[in-house]
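Peer 1: Take a look and give me a structure for this.
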Amino acid sequence: MKHPYIPYGRQYIDEEDIQAVVDVLKSDYLTTGPKIHEFEKKVADYVGCKYAVCVATGTAALHGACYAADISANDEVITTPMTFAATSNSILYLGGKPVFADIDPRTYNIDPLEIEKKITKKTKAIIAVDFTGQPAELFKIKDLAQRHNLIFIEDAAHSLGAKIKDSQGNWQKIGSIADITTFSFHPVKHITTAEGGMICTNDPKLYEKLTLFRSHGITRSPGLLIDKSHGKWYYEQQFLGYNYRLSDLQAALGISQLNKLDSFIKRRREIAALYDKAFSESIFKNRITIPYQAPHTKSSYHIYILKFNLSAIGKSREEIFNKLSDLNVGVNVHYIPVYYHPYYQYLGYSKGLCPIAEKLYENIITIPLYPGMSNEDVNYVIKSIKDV
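Peer 2: Sure, this is the predicted structure:
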């Protein structure tokens, strides 16, 4: 009999989460209520930033970040090709041009040296992605952005709870280093609100802009009004925003999930350590490369990626992938380089832009990792890979 299917990622929902949502269902506010501000404050406190704005999705968070950064037609924004398309799509939404910089061959994160090569007079911003949960070279990129007067956006969809050492050797949580940091609360992420996202910043002007952006560009705040108020009912639409609001139901779930985040990350790291140990055994030598962890970072392990030496193994990636799938191991590939997609080819991008990222793509498979995995599940994944 086959082992039950093990997905590559899965949410963890308990009775506390369910009760939190039920309590809101019984309240007066299903949306635009008090749970929104509470969730924002708790996330801001957790990551150490001054302001947080919750939105409907991680994509909405990236869109908002690019809007707040004033990305517009003909602006270039440098980012990584090893990401979900939402990262670069958010640049396109505003008429900007994504410019792809290659990755570090060890961490798979965007390489600051490659970023610098891509900077031109048209460059407006840099978007770094914390790939798999390991922080990018945030302080190096921040310094680079400041020297060139660029906005630094951190796409932290993979890395809530991750840490990086600052220049003094102190560990700092990601979320307050870049000018703007975005998070995703999709079910396979560290915490979930079903769909949802958060934008964090220390800049009060960016914060004000983002709060309007998520709600049609509308404000009721007396201090922000352009025209004279007509009365207590008065509100103004000041620019073309979007309906990117998160509901109180989702915020309540997020608050409950956030209370468990540290335990979720602890379990993710335990599973990653089990994988590291298993795939470092002699049987896998020169066949599998485990994820490299830079000593100045602490990954929160959104996903776990193995790189295969396919010529040494004597099998194609597709063959390995399909056999693992047949064994009910929910594998995936993160990611197809963004500019490989037909839409980006239509825009004029071509293969060969980032050779390190392209070579990595050809040899990687993502294996299951989520807090609800048992050690039995982990051992089954390891055994299945050995068998294949």
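
Peer 1: Every contact and neighbour count from this point should use C-alpha atoms.
Peer 2: Will do.

Peer 1: Which secondary structure state is assigned to residue 132?
Peer 2: Assigned with DSSP: H, G, I helix; E, B strand; the rest coil, residue 132 falls in the helix class.

Peer 1: Enumerate every residue touching the residue nearest the centre of the chain.
Peer 2: Nearest to the geometric centre of the chain sits residue 157, at 1.4 Å (C-alpha atoms, centre = their mean). Shown in contact with residue 157 (C-alpha atoms under 8 Å, 6 or more residues apart in numbering): 58, 129, 130, 182, 183, 184, 185, 189.

Peer 1: Let me know whether residue 136 touches residue 127 as I believe.
Peer 2: No. With contact defined as C-alpha atoms under 8 Å, residue 136 does not reach residue 127; the gap is 10.4 Å.

Peer 1: just to revisit the earlier point, gap between the residue nearest to the centre of the chain and residue 60?
Peer 2: The spacing between residue 157 and residue 60, counted by C-alpha to C-alpha, to the nearest Å, is 12 Å.

Peer 1: can you check residue 112 too?
Peer 2: 26 Å.

Peer 1: for residue 236, same thing?
Peer 2: Following C-alpha to C-alpha, the distance that separates residue 236 from residue 60 is 22 Å.

Peer 1: do residue 274 as well
Peer 2: From residue 274 to residue 60 the distance is 35 Å (C-alpha to C-alpha).

Peer 1: cool, and residue 163?
Peer 2: When residue 163 is compared with residue 60 (using C-alpha to C-alpha), they lie 24 Å apart.

Peer 1: if you count what's nearby, which of these two comes out ahead?
Peer 2: Set residue 163 next to residue 60 and count neighbours by other C-alpha atoms under 10 Å: residue 60 wins out with 27 against 22.

Peer 1: So which elements touch the helix or strand containing the more buried one?
Peer 2: In this structure, residue 60 sits in helix 58-68 according to DSSP states H and E. If contacts are counted by 3 or more C-alpha pairs under 8 Å, 6 or more residues apart in numbering; DSSP states H and E, helix 58-68 sits against helix 86-92, strand 180-184, strand 197-201, helix 204-213.

Peer 1: Let's compare: structure for the following, please.
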Amino acid sequence: MKKIPYGRQNITDEDISAVVEVLKSDYLTQGPKIAEFEEDFAAYVGSKYAVAVSNGTAALHLNAMALGVKPGDKVITTPITFVASANCVRYCGGELIFADIDPDTYLLDINKVRELLEKDTDKEIKGIIPVNFAGRVVDMEAFRVLADEYGCWIIEDACHSPGGYFINSKGKKVRSGSGRYADLAIFSFHPVKHIAAGEGGMITTNDEELYKKILNLRTHGIQQDFSKRIYDDSLWYYEMQELGYNYRLTDIQAALGLSQLKRADEGLVRRKEIAATYYNYFKNKDYVKGQSKVIEGHAYHLYVIEVEQRKELHAYLRDLNIYAQIHYVPTHLMPYYRDFGWKEGDLPNAEAYYGRCISLPVFPTLTQEEQEFVIEKIDVFFKK
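Peer 2: This is a model prediction of the structure:
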């Protein structure tokens, strides 16, 4: 059997043609494809505004800057996420407070977050970063109510969940990144994500002021609006009014992202089929201690099962060219964050999950034969 990764991009002839068209055009960057991608992506998730950036990490950093994170500010997030979800706060000098996960959903436990906010008598906690881990969308409505009660902002890390949604208290579908409840949301276009652009990211929001601020921060802090320049309004003049970064996306990447966006829902359908096959097979297996649930709105960037002997299973599968992955080493146990006092035992649900979790291959071009091979070999391992 050929190599089976946990995730893989799907590049079609249409994608290649879209990129070649840009390569033959007048603009490789800062051209019309950027705005087109932003407009179409905003329409896809249901937000008012979208800002394309160089990657998901840049999106997180820009969000933290736009929300004014500064030294002394504290922000709550989950330990079961890629480190960038937390690092964006540190880039601005803020402090991280990790809250434990709900062991049933693998998402940030809102009850644990409430406990932390109740103890914050000095009002040092300024924000919350829930993460739509594996593609399951957080109940952002519930987090919005909690955040408003304690005067916090929300960044929705939606890198795993474009096209995903949750059902709100009125029975309505609320798309991941729609901006209905979160102040800002971010997406990634890394090759293993639903929409691949090589690298790249997107910020979505319904807040016009935050949108305009991020536009400037994305391009060196240079004011884009002629009417708001302080010293000169000449056509050739550019004016840096604050410290920003070069976090722009190229038109080449935007063209690829646009092409991929056109079949995003098609990919979601296939991911859900793969997830349902895994779930139905493993739900009665004694060796599976937990697994991703089949629920409405889940985008299935990952499909996770929990097993004992996880390390041995991981090595066994790699020997068979099945490149399952572990998502994630708890962020609070990274050496960098241990230096701030975090240690084993602080977040028992996250740590127990990490000891058992393994992400199985799930991507739209995974064949039935490949998935059956993965399932068969896991069965063989536990029957040895």
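
Peer 1: Do you know the score for how well these two fit?
Peer 2: Once superposed, chain against chain, the TM-score is 0.96 (TM-score structural alignment, normalised by the length of structure 2); 375 aligned residues with a C-alpha RMSD of 1.1 Å.

Peer 1: Where in structure 2 does the helix holding residue 60 of structure 1 fall?
Peer 2: Under the alignment (TM-score structural alignment), helix 58-68 of structure 1 falls on residues 56-66 in structure 2.

Peer 1: the strands in the stretch 151-300 of structure 2, which residues?
Peer 2: Using DSSP state E, counting those that start in this stretch, the strands of the stretch 151-300 of structure 2 run over 153-157, 165-167, 173-175, 184-188, 201-205, 288-291.

Peer 1: quick one: the last one to structure 1 mean distance?
Peer 2: Superposing on structure 1 and averaging over aligned pairs (mean C-alpha distance after the TM-score superposition for structure 1), strand 288-291 of structure 2 comes out at 3.1 Å.

Peer 1: Run through who's touching the helix or strand just after that strand.
Peer 2: Counting by DSSP H and E, the next helix or strand C-terminal to strand 288-291 of structure 2 is strand 303-307. For strand 303-307 of structure 2, the surrounding residues in contact (C-alpha under 8 Å, 6+ apart) are 134, 275, 287-292, 353, 356-362.

Peer 1: quick one: which of these has the most company?
Peer 2: residue 362 (28 neighbours).

Peer 1: Buried residues, stretch 106-116 of structure 1. List them.
Peer 2: Buried residues in stretch 106-116 of structure 1, counted by 16 or more other C-alpha atoms under 10 Å: 107, 108, 109, 110, 111, 112, 114, 115.

Peer 1: Could you look up the SS state of the second one?
Peer 2: This points to residue 108 of structure 1. With three-state DSSP as the criterion, residue 108 of structure 1 reads coil.

Peer 1: which residues does it contact?
Peer 2: 82, 131, 357.

Peer 1: residues in contact with the residue nearest to the second one when sequence neighbours are not counted?
Peer 2: Beyond its immediate neighbours in the sequence, the residue positioned closest to residue 131 of structure 1 (C-alpha to C-alpha, 6 or more residues apart in numbering) is residue 109, lying 5.7 Å away. Applying C-alpha under 8 Å, 6+ apart to residue 109 of structure 1 gives the contacts 80, 82, 103, 128, 129, 130, 131, 135, 136, 137.

Peer 1: how big's the offset between the match of helix 58-68 of structure 1 and structure 1?
Peer 2: Stretch 56-66 of structure 2 sits 0.7 Å off on average (mean C-alpha distance after the TM-score superposition for structure 1).

Peer 1: Name the surrounding residues that touch that stretch.
Peer 2: Contacts of stretch 56-66 of structure 2 (C-alpha under 8 Å, 6+ apart): 53, 84-85, 88-89, 91-92, 155, 159, 184, 186-189, 200-203, 210, 213-214, 217-218, 247.

Peer 1: which among the residues you listed end up buried?
Peer 2: Counted by 16+ other C-alpha under 10 Å, the contacts of stretch 56-66 of structure 2 give 53, 84-85, 88-89, 91-92, 155, 159, 184, 186-189, 200-203, 210, 213-214, 217-218, 247 as buried.

Peer 1: Map residue 373 of structure 2 onto structure 1.
Peer 2: In structure 1, residue 373 of structure 2 lands on residue 380 (TM-score structural alignment).

Peer 1: so which strand or helix has its match?
Peer 2: Going by DSSP H and E, residue 380 of structure 1 is part of helix 375-387.

Peer 1: tell me which residues in that helix are buried?
Peer 2: In helix 375-387 of structure 1, counting by 16+ other C-alpha under 10 Å, buried: 377, 378, 380, 381, 382, 384, 385.
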